[in-house]
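Enquirer: coords please:
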Amino acid sequence: MRIETALAAVAVFSLGLSSADAETPFKLGTFERNGRTFPGLVLEDRWVVDIAAANARLQKQHPSWKALAIPAGMKELIERYDGGLRERLHAIANEPGAATPRVDTYEVKALRVRPPVPDPETMVNAAVNYVEHGAEVAGGTQAPTPSPTMAPSVPGLWERPANDIRWTPYLFLKARSALIGAGEAIRIPPGRDKIDWECELAVIVGRRASRVSVGQAREHIFGYTLEDDVSDRGGRGDARHGSDWLVGKSHDTFAPVGPFIVPKEFVPDPQALAIRFALSGKVMQDSSTARMTHTVDELLQYASNILTLRPGDVISTGSPAGVGFTRNPPVFMKPGDVAACTIERIGTLTNPVAAGP
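Expert: Next up, the predicted model:
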């Protein structure tokens, strides 16, 4: 039994619950109600427990409990998760009747769902990180592979054994101003008609990470969510300096993230999750995170060699095959469409598509 699971079991035993209940899964999100924004605990993808209100009520019912102040925002909750909040949240999730309407529990549909981390300091995205996506982008059936004679490592960035001939990971930054939550509209900018989808597993960083090893990477992960890496395939109008990642990736509303975060204890293997994208009900992407070229741990390690990652930062791990611009004829999102990204164990991120600005 992992340490965090054992501690959670101790917490729920204090409520008189069975050990099996200690594994009741929950998700975390940020919500708005009557002008107040708060972190909530999500049960069954339907019920949202106001963590601060539930904690205050339970502390009165259990005077022997350690007094804990609940953070007002998700980043601080992530920072303090391993300092007692994990056990308290497990206890709240396992309280009898938690998934029922009461004074501190609401239905999701009664709340505004915000991005789970509304204010990440850094949003990092991986490019061409699935085998088949590499093939479709290259215009063939097989992804291009590097020559075995190329340099086996990039000192200070990507060190690997000589028999590992994968490309070095390719990461780029996405503007935080592009961030929106589930249910918010992806807006097609005026004059831009080649707007594409990329359904991706996103990592939420849990601890400060600078030059961590691959073996240490999982310790720095808090949990997982979904991102639609919306992309403008229309280019910049000239070939100067090649592609333009700012134009391609960072228009306003081009980073839907959410709806919730699944803490890592509920995702035993992030490299074995089914991933699917549907556009207005038609399945466009259908793959598995097992098809990633570089794992979530490798991507975090590589990113941490370039910049310091902090709690709440987002690392989106790349798109599988099935994007729109490689189809014949190409397919792009248009006003009136509905974009739905689904990942096993994580949930579904749904956003309508509307005309900009």
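Enquirer: C-alpha from now on. contacts and neighbour counts both.
Expert: Will do.
Enquirer: distance of the closest residue in space to Thr348 that isn't next to it in sequence from Arg276?
Expert: Nearest residue to Thr348 in three dimensions, chain neighbours excluded: Thr342, at 4.2 Å (C-alpha to C-alpha, 6 or more residues apart in numbering). According to C-alpha to C-alpha, to the nearest Å, Thr342 and Arg276 sit 5 Å apart.
Enquirer: now the common contact residues for these two.
Expert: Residues touching both Thr342 and Arg276 (C-alpha atoms under 8 Å, 6 or more residues apart in numbering): Cys199.
Enquirer: follow-up on the earlier one: isn't the residue nearest to Thr348 right up against Leu349?
Expert: Yes: with contact defined as C-alpha atoms under 8 Å, Thr342 reaches Leu349; the gap is 6.4 Å.
Enquirer: which neighbours do the two share?
Expert: In contact with both Thr342 and Leu349: Leu226, using C-alpha under 8 Å, 6+ apart.
Enquirer: now Lys75: which helix or strand?
Expert: Assigned by DSSP states H and E, Lys75 belongs to helix 74-80.
Enquirer: and the next element down the chain from that helix?
Expert: Per DSSP H and E, the first helix or strand lying C-terminal to helix 74-80 is helix 85-93.
Enquirer: which residues touch Thr225?
Expert: Applying C-alpha under 8 Å, 6+ apart to Thr225 gives the contacts 201-204, 257-262, 346-347.
Enquirer: revised request: answer the last question for Pro39.
Expert: 28-31, 50-51, 72-74.
Enquirer: which of the residues you listed are buried?
Expert: Buried residues within the contacts of Pro39, counting neighbours by 16 or more other C-alpha atoms under 10 Å: 28-31, 50-51, 73-74.
Enquirer: count the neighbours of the residue nearest to Leu43 when sequence neighbours are not counted for me.
Expert: Spatial nearest neighbour of Leu43, excluding adjacent residues (C-alpha to C-alpha, 6+ apart): Phe26 at 5.3 Å. By other C-alpha atoms under 10 Å, the residues close to Phe26 number 21.
Enquirer: Proceed likewise with the subsequent sequence, for comparison:
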Amino acid sequence: MHLATLRTNAGNRAVAVIENQYVDLQAADPTLANDMAGLLAELPQNLKKIEDAAERASAAGEFVTGELLAPITRPGKVICIGLNYRDHAVESNAPIPDEPICFSKFSSSVIGPEETIELPAACKTVDYEAELVVVIGRGGRNISREDAFAHVAGYTVGNDVSARDWQIGRPGGQWLLGKTPDTFAPIGPYVVTADKIENPSDLAISLRLNGETMQDSSTKELIFGVDEIIAHISQLFSLEPGDIIFTGTPPGVGMARKPPVFLKDGDVTEVEIEGLGVLKNSVKQL
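Expert: Here you go, the predicted structure:
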């Protein structure tokens, strides 16, 4: 099932996406949550209920219109994993990590499809990174690897935009500052529920910059799978419904190219992941 957040005249609504049309799920069934985090917390136990509500409204032609936003507009946590593709570690001349390399972005960096990535004047070398994003449904702490997928509501497409001059060009390496400027975490267009993705470690992933393919790989190259990541990080802090995890990027990033390729005013990025859709964003220099 495809779920999204839509800005409507009645406010932001959690919707089901059916043949490119939108069903307001709470309007279809008042017992359902009207926000995405609340809806995700009801998965997977209420998935059939949500599907039935969407099908009834669709059959009756009860669709709504509005602006498609990031599926989770303000996640409680935006967790990111670095150097998690074998082929990307090779291109970065970095050793294969023994455990997940973790950092974070602020929720204020999240934007949705068709929104604009804004390049701050203070950032001179801004890169793109296509990423599979895990969306947490059921919360928990000290989650076992065997139980990890029971905590996944679904998946979406992400772009871990990165200011390399801040991330690695500043004293000590300022990963947080390089990763979390406003608009540097596009996600969307939808959350595809976990039942529709048979194996998140077997999906084609690519990024196009102005129509040219820059990254083209598969999540088969992930060093640490979704279950390993969840088990690792939940040893230290609780995961909550609506938290998102960027799982790393494949090779082809601009920093590793010769000559390097960095984002500039007027660029358009398109991240595509098999079964999850295309996330498209334009770029503007501030």
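Enquirer: mind checking the TM-score on these two?
Expert: Laid over one another, the chains give 0.94 as their TM-score (TM-score structural alignment, normalised by the length of the second structure), with 286 aligned residues with a C-alpha RMSD of 1.9 Å.
Enquirer: aligned partner of the residue nearest to Thr348 of the first structure in the second structure?
Expert: Using TM-score structural alignment, the equivalent of Thr342 of the first structure in the second structure is Glu272.
Enquirer: wasn't that match part of a strand?
Expert: Yes: judged by DSSP: H, G, I helix; E, B strand; the rest coil, Glu272 of the second structure forms part of a strand.
Enquirer: wouldn't it be in contact with Val278 here?
Expert: Yes: contact criterion C-alpha under 8 Å: Glu272 of the second structure and Val278 qualify, at 4.4 Å.
Enquirer: show me the contacts for Val49 of the first structure.
Expert: With contact set as C-alpha under 8 Å, 6+ apart, Val49 of the first structure has these partners: 40-43, 98, 104-106.
Enquirer: not counting its neighbours along the chain, what's nearest Lys124 of the second structure?
Expert: Asp165 (6.7 Å).
Enquirer: hang on, that neighbour in a strand?
Expert: No: when classified by three-state DSSP, Asp165 of the second structure is found to be helix rather than part of a strand.
Enquirer: what is the neighbour count of the aligned partner of it in the first structure?
Expert: Aligning on TM-score structural alignment places Asp165 of the second structure opposite Gly234 in the first structure. By the criterion of other C-alpha under 10 Å, Gly234 of the first structure has 15 neighbours.
Enquirer: same thing with Asn328 of the first structure?
Expert: Around Asn328 of the first structure there are 7 residues (other C-alpha under 10 Å).
Enquirer: can you tell me what it aligns to in the second structure?
Expert: By TM-score structural alignment, Asn328 of the first structure lines up with Lys258.
Enquirer: now swap in Gly206 of the first structure and tell me
Expert: Match for Gly206 of the first structure (TM-score structural alignment): Gly137.
Enquirer: ok, that match touching Ala194?
Expert: No: here Gly137 of the second structure does not reach Ala194: they are 9.9 Å apart, not a contact under C-alpha under 8 Å.
Enquirer: now the helix holding Lys75 of the first structure, how far from the chain's geometric center?
Expert: 16 Å (C-alpha atoms, centre = their mean, to the nearest Å).
Enquirer: go on, stretch 217-233 of the second structure?
Expert: The answer for stretch 217-233 of the second structure is 14 Å, by C-alpha atoms, centre = their mean.
Enquirer: buried residues in it?
Expert: Buried, per 16+ other C-alpha under 10 Å, within stretch 217-233 of the second structure: 217-233.
Enquirer: try stretch 124-144 of the first structure
Expert: Here stretch 124-144 of the first structure shows 124-137, 143 as buried, counting by 16+ other C-alpha under 10 Å.
Enquirer: how long is that stretch end to end?
Expert: Across stretch 124-144 of the first structure, first to last residue, C-alpha to C-alpha, it's 24 Å.
Enquirer: same check on stretch 58-70 of the second structure?
Expert: First-to-last distance for stretch 58-70 of the second structure - C-alpha to C-alpha - comes to 23 Å.
Enquirer: cool, stretch 95-112 of the second structure as well?
Expert: Termini of stretch 95-112 of the second structure sit 33 Å apart (C-alpha to C-alpha).
Enquirer: now swap in stretch 312-330 of the first structure and tell me
Expert: 35 Å.
Enquirer: so what's the gap between that stretch and the chain middle?
Expert: Relative to its parent chain, stretch 312-330 of the first structure has a centroid offset of 14 Å by C-alpha atoms, centre = their mean.
Enquirer: what residues of it count as buried?
Expert: Using 16+ other C-alpha under 10 Å as the burial criterion, the residues of stretch 312-330 of the first structure that qualify are 312-325.
Enquirer: same thing with stretch 16-26 of the second structure?
Expert: 16-17, 22-26.
Enquirer: now, the most widely separated pair of the residues you listed?
Expert: Greatest spatial distance among the buried residues of stretch 16-26 of the second structure (C-alpha to C-alpha): Val17 and Gln26, at 13.7 Å.
Enquirer: thanks again, I'm all set now.
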